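A.B. asks: turn this into a model:
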Amino acid sequence: MGEASKLSRYLYTVIVLFVIWIMLTASLDPQELEFGFIASLIIAAFTYPIFTTAGLSNLHPKKVAYAIAYIPYFLWAMIVANLDVAYRVLHPKRPIRPGIVKCRTVLRTDTGKLSLANSITLTPGTITLDVDGDEYFVHWIWVPDEALTDNEEEHVKVASASITEPFEKFLKVIFG
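C.D. replies: Now for the predicted structure:
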């Protein structure tokens, strides 16, 4: 799939910037919408070449639906992880078994990989330390027994199933 036309890339950038403007201002006041739209037009004129190569094809209904579904899924994962970390911190014996694990991803685009790394890091109890190709090195607050094996493939399989795969089912549709 080749690059989209300049117009398609420009329009996509305008749409994304304008949506971000609306979310940041949390206002539907006509003056703010007008200013935000004009600002989006101007900023997009300078940034569209680096913003996207796919243009309006990024707004495919399936991608948009998965992106919308990902938001509550990610928020739920954050809540569960916060409760887990709070339990571990407040427990008298502090049941932690920290370690660095290696995970693999099926994502191929840089944007998808970046989104996965950010999703892992924003979920309490895990921090993405490094990304090398399709491998992620993640500090994990509770490394399960199954991942504490000398068999590297088994270790990667267990860590990936717990850390990367839950997010990937959405991100591979959104970012390819």
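A.B. asks: CA only for contacts and neighbour counts going forward, please
C.D. replies: Noted.
A.B. asks: where does the residue positioned nearest the centre of the chain land in three-state SS?
C.D. replies: With distances taken as Cα atoms, centre = their mean, the residue of the chain nearest its centroid is Ser115 (2.7 Å). Secondary structure assignment for Ser115 (DSSP: H, G, I helix; E, B strand; the rest coil): helix.
A.B. asks: please name the residues that touch it.
C.D. replies: Residues in contact with Ser115 (Cα atoms under 8 Å, 6 or more residues apart in numbering) are Leu171.
A.B. asks: and it, how far from Glu146?
C.D. replies: 27 Å (Cα to Cα, to the nearest Å).
A.B. asks: ok, now Tyr48?
C.D. replies: 46 Å.
A.B. asks: these two: which has the busier surroundings?
C.D. replies: Higher neighbour count among Tyr48 and Glu146: Tyr48, with 20 against 11, using other Cα atoms under 10 Å.
A.B. asks: one more, for comparison:
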Amino acid sequence: LLGTGTFRLDELITGLVLSFGVTVLFASFSSLYRGVKITPKSIVLFPVYLVVFLWEMIKSNFDVARRVLTPSLPINPGVVQVKTKLETPLAKLVLANSITLTPGTLTMDVKGDSLFIHWIDVKAEDIQEATEKVSWKFEKILKEIIL
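C.D. replies: Next up, the predicted model:
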């Protein structure tokens, strides 16, 4: 889309089909995809995940923009630990990337079942409460998509 300067449906569909095909073709070469199963339920829930992710991204963009445009607003930056019940490396990767792509948060490290997140305005330092505020909205859908 960026290369041609156009936005045509046939180009979008071709790109999606080719991307999916290359992923399926080369998935066996990567340990990241081992144990991952694509089910009808995961196909149905993927668009739901995208909507949740986009909504969280929009909310976070407005929050960060408000903080930038209003320097008097207090911020409380810090690193919090969140726990995940996701087991596969791919699920943890998608969760970590989703958190990082949401403005105001950055996944710094993943160790076992813990993610260490830099948060622009820490609202909870307790692991359980931080997990609910930072990652639970993504994780509850991801655990159904990536088995």
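A.B. asks: counterpart of the residue nearest to the centre of structure 1 over in structure 2?
C.D. replies: Here Ser115 of structure 1 is matched to Val94 in structure 2, going by TM-score structural alignment.
A.B. asks: how far away is that match from His118 of structure 2?
C.D. replies: Distance from Val94 of structure 2 to His118 of structure 2, counting by Cα to Cα: 17 Å.
A.B. asks: Glu56 of structure 2 now?
C.D. replies: With the distance defined as Cα to Cα, Glu56 of structure 2 ends up 17 Å from His118 of structure 2.
A.B. asks: which residues in structure 1 does stretch 73-84 of structure 2 align to?
C.D. replies: Stretch 73-84 of structure 2 corresponds to residues 94-105 of structure 1 when matched by TM-score structural alignment.
A.B. asks: list the buried residues of the matching stretch.
C.D. replies: By neighbour count on 16 or more other Cα atoms under 10 Å, the buried set for stretch 94-105 of structure 1 is Ile100, Val101, Lys102, Cys103, Arg104, Thr105.
A.B. asks: now, those residues that are in strands?
C.D. replies: The strands in this structure, assigned by DSSP state E, contain Ile100, Val101, Lys102, Cys103, Arg104 from the buried residues of stretch 94-105 of structure 1.
A.B. asks: where exactly do the helices run in structure 2?
C.D. replies: With DSSP state H, the ranges of helices along structure 2 come out as 9-26, 40-69, 89-101, 127-134, 136-145.
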